[in-house]
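Engineer: predicted model follows, preceded by the sequence.
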Amino acid sequence: MITKEYPISVPVSFLEKTGISPETCLFFDIETTGLSWRRSHLYLLGAVFYTPEGWLQKQWFCQRPGEEKDLLEIFSSLLEQKKTLIHFNGNTFDIPYLMHKSTFYQMELNWDGATSLDLYQKLLPFKKLLGLEHMRQKDLERYLGRSREDLFSGGELISLYQEYLKTADERLLSVLLLHNREDVSEMTGLLPLLELSRLFSGSWEGTVEAQVTPDLQLLLKPAVSLSLPLDFTYDASCCQLSAHQGKLTLDIPILQDTLKYFFPDYKNYFYLPLEDRAIHKSVGAYVDKEHREKAKASTCYQKQTGQFLPQFSEEISPSFRWEYRDSCSWFLWDDKMAQDSSWCVRYFNHLLSHIFP
């Protein structure tokens, strides 16, 4: 087995903001001769982890297929010490592959207490926002302006490894190691994108500035700067989110219209077709029977004219709709809301959680 190690720098602040202790982290990636664990074998393990001397990147390379079990034992040893596993799409491939292989060799990998941070799954919800056609690791690297020396995909390396087994060509070894080395090191380069997840989960701290424009647009500007040189404009159903040099603005049109408030206990109401409104039975009893009918859930309403903002759960009452089954409801806008900093933060987070649930 060939072992390589290199010092590496890791932007730990992005881990700490996510609530992850750097000392517990294990960034890892495996290379195999196929996707099926039954018909392939593991030939390379790459990892980045923290040591008392600092961050270290290490690789273990099988010079022959018979060393596969040794590689699993090395991973098992790492897993005993590092319980926060960070990977790219490892929940789908790497971890199940290692589990099946350890079972095959009647080995026990101690997954107790281990947590998994799959960067692919964590960042996938932001595909449209980032304007990316694909969410492969290299796509995200290019988005951040990062470049590689490696020119191959993992699948393309299978034939190179098989050729290496025949020739022990050092040039082939260098190509194989480079791909895996950059796969793991570039995972650390994707950590700044976790800022997006932190923001949209509402786990950031700060205030939100509110401003109303003359054309009735509510602008919410959080006093938080993404540590990313992001510039984008994302149109959601009710608002527009934009970023310029890491500064965010949420633009919500204020609706000026007539909407309906639907009473929940419709069985206690009459609907008046000529007036297009519902009244309580205690009052409706005095209306001529030909001018009233039993209210349904969809006709049990009063109308309200005013200025409204959207919401996607009953955050603010009373809530209004155009029609009974509308998924989006509205609440009456009051200029005083813009002066309430805690309300601005809650409403900002509410809309973001709808855009990226």
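Structural biologist: Sure, I can see it. As the structure is a computational prediction, the values presented were derived from the model and not from experiment.

Engineer: use CA for all of it now, contacts and neighbours both
Structural biologist: OK.

Engineer: where exactly do the strands run in the stretch 101-250 of the chain?
Structural biologist: With strands called from DSSP state E, counting those that start in this stretch, the stretch 101-250 of the chain shows them at 115-118, 208-212, 217-222, 232-235, 240-244, 247-253.

Engineer: any chance of those strands in CSV, plus distance to Leu130 and mean neighbour count?
Structural biologist: Shown next, in CSV, are the strands of the stretch 101-250 of the chain (distance: least, C-alpha to C-alpha, whole Å; neighbours: other C-alpha atoms under 10 Å):
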stretch, distance to Leu130, mean neighbour count
strand 115-118, 18, 16
strand 208-212, 23, 18
strand 217-222, 19, 20
strand 232-235, 7, 14
strand 240-244, 11, 17
strand 247-253, 14, 20
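
Engineer: next up, a structure to set beside the first:
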Amino acid sequence: MKKSEETLEDFAISYPLDKLAPLEQVLFLDIETTGFTSRTSYLYMIGCAYNRAGKWHTIQWMAEDYAQEGAILTAFFDFARSYKYLVHFNGNNFDLPFISQKCAQLMLPFSFEGFQGIDIYRRISPYKFFLKLPNCKQKTLEQYLGIARTDVFSGGELIGLYHDYVKNPSEFTEKALFLHNADDLKGMLEVLPILAYYDLFNENCVKAKKVQANYYKDMHGAQRKELLITLQIPTPLPKPITASAGNCYFRGEGESATLKVPIYEEELKYFYSNYKDYYYLPTEDVALHKSVAGFVDKEHRLQASAANCYTRKFSCYLPQWDILFTPFFKRDYKSKELFFELTDEMKKNREGFSRYANHVLSMIAATY
């Protein structure tokens, strides 16, 4: 078994890792294999990255032949026992199951019980279209963030290289194998800022710094009204990004962002849920509670139904995609669009606008 250890000098990551877990308890993991199936493939390298005394380090164990799988697994688990959090890239689908299956095949008494896993791929892949990426492979994310690699080989190319190494070991081949895994580990650290987009949609801690109404003219020259919210976002975004959905527009850069939401100035309906307690007055097009409408002539009232048990109100409204604020209004009973009134009280509610901004961002993310 070969072991390689390296201290990453002048190396730092720009993502606040303590958002994931305590730094001294975090271990990054990446493996190299000769195939996708543990039953017919070999595990030939396990690499880890960790932080100690403020510096990043890597440690790698490589099997010099096919019989040393057990040796590198034992070395890894002996080292990892002092850590609690395992960070990996798509490890839930590949690295962890592969290692677990190998331990079972080799009858080794190791498992990931007691570890908490953090899968970078699983966290960022739902936002592939939002980020306008063809996929969320690690190399794709590295290119998106402008990260350059030293390694020139793909994982597939290294399979043949490792088989050659087992038959005829050479210094060049050994360095190439270690380098690829080391670059995977460094790349995993360097792509961590991509998680700022995950934080944006999942931490529910976007803060409204400033809220104002804005007037503009649409493409037909009609005057429109919109809400402009200036936001403070939880984690600095590594690259500027724009997105739109539901007639709302988002632009984020660094630690700040803006959100534009249309303000609808029109008459909407509030539907009463207990319609059996109401009469509908066709002439006035309104529903009144029976305790009041009981004095109305029977010829001018009908038993209310769910579809006509409403009151109408002309005001300024904001859209919502779940019932975030009540009372909620609709254009018609069967309409799926929901609104709430932009009242004078709401205009002064900074915390309420922070909740609303997170609500709109969740809708935008779900659309992509």
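Structural biologist: Happy to help now that I have it. These numbers were taken from a predicted model, which means no experiment stands behind them.

Engineer: any chance you could compute the TM-score here?
Structural biologist: The TM-score (TM-score structural alignment, normalised by the length of structure 1) is 0.90; 356 aligned residues with a C-alpha RMSD of 2.4 Å.

Engineer: which stretches of the stretch 51-200 of structure 1 form helices?
Structural biologist: For the stretch 51-200 of structure 1, applying DSSP state H, counting those that start in this stretch gives helices covering 68-81, 94-104, 119-123, 127-130, 137-143, 157-167, 170-189, 194-200.

Engineer: coming back round to it: tell me which of the strands of the stretch 101-250 of structure 1 lies nearest to Phe104 of structure 1.
Structural biologist: Smallest distance to Phe104 of structure 1 across the strands of the stretch 101-250 of structure 1 (C-alpha to C-alpha): 22.6 Å, for strand 115-118.

Engineer: can you count the residues close to Met1 of structure 1?
Structural biologist: 13 (other C-alpha atoms under 10 Å).

Engineer: now Ser342 of structure 1
Structural biologist: Around Ser342 of structure 1 there are 14 residues (other C-alpha under 10 Å).

Engineer: just the one 10 residues further on next, same as before
Structural biologist: When neighbours are defined as other C-alpha under 10 Å, Leu352 of structure 1 has 18 of them.

Engineer: residue range for the strand or helix carrying it in structure 2?
Structural biologist: Following DSSP states H and E, one finds Leu352 of structure 1 within helix 341-355. Using TM-score structural alignment, helix 341-355 of structure 1 corresponds to residues 350-364 of structure 2.

Engineer: circling back: the strands of the stretch 101-250 of structure 1 into TSV, with extra columns for distance to Arg64 of structure 1?
Structural biologist: Shown next, in TSV, are the strands of the stretch 101-250 of structure 1 (distance: least, C-alpha to C-alpha, whole Å):
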stretch	distance to Arg64 of structure 1
strand 115-118	30
strand 208-212	59
strand 217-222	55
strand 232-235	48
strand 240-244	51
strand 247-253	52
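
Engineer: of all those, which one is nearest Lys127 of structure 1?
Structural biologist: strand 232-235 (11.1 Å).

Engineer: contacts for the closest one?
Structural biologist: Counting by C-alpha atoms under 8 Å, 6 or more residues apart in numbering, strand 232-235 of structure 1 makes contact with Leu129, Leu130, Gln240, Leu241, Ser242, Ala243, His244, all of which sit outside it.

Engineer: what about Ile159 of structure 2, neighbour count?
Structural biologist: Quick note: Ile159 of structure 2 (other C-alpha under 10 Å) scores 18 neighbours.

Engineer: list the contacts of it.
Structural biologist: By C-alpha under 8 Å, 6+ apart, the contact set of Ile159 of structure 2 is Thr33, Thr34, Gly35.

Engineer: now swap in Ser305 of structure 2 and tell me
Structural biologist: For Ser305 of structure 2, the contact set (C-alpha under 8 Å, 6+ apart) comprises Tyr275, Lys276, Tyr280.

Engineer: what lines up with the first one in structure 1?
Structural biologist: For Tyr275 of structure 2, the aligned position in structure 1 is occupied by Tyr266, per TM-score structural alignment.

Engineer: I'd say its match and Glu293 touch.
Structural biologist: No - here Tyr266 of structure 1 does not reach Glu293: they are 11.6 Å apart, not a contact under C-alpha atoms under 8 Å.

Engineer: that older thread, residues contacting the match of helix 341-355 of structure 1, please?
Structural biologist: Here stretch 350-364 of structure 2 makes contact (C-alpha under 8 Å, 6+ apart) with 201, 204-209, 211, 229, 243-246, 248, 250, 259, 320-321, 324, 346.

Engineer: my guess is Arg277 of structure 1 meets Ala295, correct?
Structural biologist: No - between Arg277 of structure 1 and Ala295 there is no contact under C-alpha under 8 Å: 9.4 Å.

Engineer: give me the common contacts of the two.
Structural biologist: With C-alpha under 8 Å, 6+ apart, Arg277 of structure 1 and Ala295 have common neighbours Tyr271.

Engineer: who's more crowded, the two?
Structural biologist: A count of neighbours by other C-alpha under 10 Å puts Ala295 above the other of Arg277 of structure 1 and Ala295, at 23 against 19.

Engineer: counterpart of the more buried one over in structure 2?
Structural biologist: When structure 2 is aligned by TM-score structural alignment, Ala295 of structure 1 is paired with Ala304.

Engineer: contacting residues for its match?
Structural biologist: Tyr275, Lys276, Asp277, Tyr278, Tyr279, Tyr280, Ala287.

Engineer: so what's Gln25 of structure 2 up against?
Structural biologist: Per C-alpha under 8 Å, 6+ apart, neighbours of Gln25 of structure 2: Ser82, Tyr83, Lys84, Tyr85.

Engineer: neighbours around the third one, how many?
Structural biologist: Spelled out, it's Lys84 of structure 2. Around Lys84 of structure 2 there are 18 other residues, counting by other C-alpha under 10 Å.

Engineer: same check on Ser317 of structure 1?
Structural biologist: Neighbours around Ser317 of structure 1, by other C-alpha under 10 Å: 9.
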